[in-house]
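K.L.:
only geometry, no sequence info:
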């Protein structure tokens, strides 16, 4: 895979986490999360994911919950053959990621992109997990009957 293969805007299709020790799968952002990841040609990326069913917060406490329920980060990215994506994070909703290298393994098939993380610690989890995120290139048609399940 080449960096230019990623350039563009991608819309989330699904997101799950798998506990590294037990294999237990969870969907911390629900069955239909909202999200976008953008890769620009100059080597910068930005990702934002929010859970399904999110409502407009009306109190400070609800705002805090909404903040904790999202994922957002940005940084410079590079692709290392054959399929390793490395992002050097310079801003993130989760401060421990700032300055880190976030590693994802890519599977690209037409307009579908699956990113699988190296083991990582997420603020919502109590153990190391693999995150698996499936994306669809913006403007690409969904597969027939994708929403019929």
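P.N.:
Everything's here; your move. On a predicted model such as this, the values are computed, not experimentally measured, just so you know. Numbering: from 1, shown residues only.
K.L.:
For the rest of this, base every contact and every neighbour count on C-alpha atoms.
P.N.:
Will do.
K.L.:
Touching, residue 50 and residue 28? I think so.
P.N.:
No - when contacts are counted by C-alpha atoms under 8 Å, residue 50 is not listed as touching residue 28 (9.7 Å).
K.L.:
Those two: who's more crowded?
P.N.:
Neighbour comparison, residue 50 and residue 28: the larger count goes to residue 50, with 21 against 17 (by other C-alpha atoms under 10 Å).
K.L.:
Who's the closest spatial neighbour of that one, skipping the chain neighbours?
P.N.:
residue 70 (4.7 Å; C-alpha to C-alpha, 6 or more residues apart in numbering).
K.L.:
Let me see the ranges of the strands in this protein.
P.N.:
8-19, 25-26, 34-39, 44-50, 71-80, 84-92, 101-109, 112-117, 129-137 (DSSP state E).
K.L.:
Can you check which of those strands gets nearest to residue 63?
P.N.:
When the strands of the chain are compared for distance to residue 63 using C-alpha to C-alpha, the nearest one is strand 44-50, at 13.2 Å.
K.L.:
Put this next to the previous one:
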């Protein structure tokens, strides 16, 4: 009988927690580690969607409260090098094309739900010491991250992320 009374209480507490998070400023909601769920390019002109990093991309997007970020994204099941740590030119090219890595500082705009990244360094040398603008939306524990000018070309890159659980949970 007690279990029946506990269900509405647990539901109310869950709703209040989710509502409180939604009321937080976007930057506060963004802080944390996010696990990559999907990465697609959406071409608005053709209606075509491409899974640039395959059907099961791996990675984390991390944003700390001090305004630093790190993005690590790889294509799952990349081929191993024939000679462990010394790839051939083709193996090195394939590995590089299967990842995006960058780190730097960020600022959030509540006005247009955007994030301005100052990229200090990354896997694309042309990005070093540049500024990029992305658009984000957070709903509960899901983050949608949109890049209107992706290096992968063909429309808008849309990354869907889920808040990563604590390793102690």
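P.N.:
That came in fine, so what should we check first? Model, not experiment: these values are computed from the prediction.
K.L.:
now what about the TM-score between them?
P.N.:
Here the superposed chains carry a TM-score of 0.82, computed using TM-score structural alignment, normalised by the length of the first structure; 136 aligned residues with a C-alpha RMSD of 1.7 Å.
K.L.:
For the residue nearest the centre of the second structure, list the residues it contacts.
P.N.:
Residue closest to the mean C-alpha point of the second structure, counted by C-alpha atoms, centre = their mean, is residue 61 at 4.6 Å. Residue 61 of the second structure sits next to 33-36, 69-72 when contact means C-alpha atoms under 8 Å, 6 or more residues apart in numbering.
K.L.:
Now the two most distant members of those residues.
P.N.:
Top of the distance list for the contacts of residue 61 of the second structure (C-alpha to C-alpha): 36 and 69, 14.8 Å.
K.L.:
sorry, back to before: distance of the aligned residue in the first structure for the residue nearest to the centre of the second structure relative to residue 127 of the first structure?
P.N.:
By TM-score structural alignment, residue 61 of the second structure lines up with residue 37 in the first structure. The spacing between residue 37 of the first structure and residue 127 of the first structure, counted by C-alpha to C-alpha, to the nearest Å, is 25 Å.
K.L.:
and what of residue 84 of the first structure?
P.N.:
To residue 127 of the first structure, residue 84 of the first structure is 23 Å away according to C-alpha to C-alpha.
K.L.:
In terms of helices and strands, where is the nearest residue to residue 29 of the second structure once chain neighbours are set aside?
P.N.:
Once flanking residues are discounted, residue 29 of the second structure sits nearest to residue 21: 6.6 Å by C-alpha to C-alpha, 6+ apart. Following DSSP states H and E, one finds residue 21 of the second structure within helix 2-23.
K.L.:
what does that helix rub up against?
P.N.:
29, 139-140.
K.L.:
circling back to that earlier point, and the strands of the first structure as TSV, adding distance to residue 60 of the first structure?
P.N.:
Shown next, in TSV, are the strands of the first structure (distance: least, C-alpha to C-alpha, whole Å):
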stretch	distance to residue 60 of the first structure
strand 8-19	28
strand 25-26	28
strand 34-39	23
strand 44-50	18
strand 71-80	19
strand 84-92	21
strand 101-109	31
strand 112-117	33
strand 129-137	29
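K.L.:
Looking at the contacts of residue 61 of the second structure, which is nearest residue 90 of the second structure?
P.N.:
residue 72 (21.9 Å).
K.L.:
For residue 119 of the second structure, the count of nearby residues, please.
P.N.:
Neighbours of residue 119 of the second structure (other C-alpha under 10 Å): 20.
K.L.:
Residue in the first structure paired with it?
P.N.:
By TM-score structural alignment, residue 119 of the second structure lines up with residue 89.
K.L.:
Does that match touch residue 101 like I think?
P.N.:
Yes - look at residue 89 of the first structure against residue 101 with C-alpha under 8 Å: they come within range, at 6.3 Å.
K.L.:
on that earlier part again, ok, the nearest residue to the residue nearest to the centre of the second structure once chain neighbours are set aside to residue 161 of the second structure distance?
P.N.:
Spatial nearest neighbour of residue 61 of the second structure, chain neighbours left out: residue 71 (4.5 Å); criterion: C-alpha to C-alpha, 6+ apart. As judged by C-alpha to C-alpha, residue 71 of the second structure and residue 161 of the second structure stand 12 Å apart.
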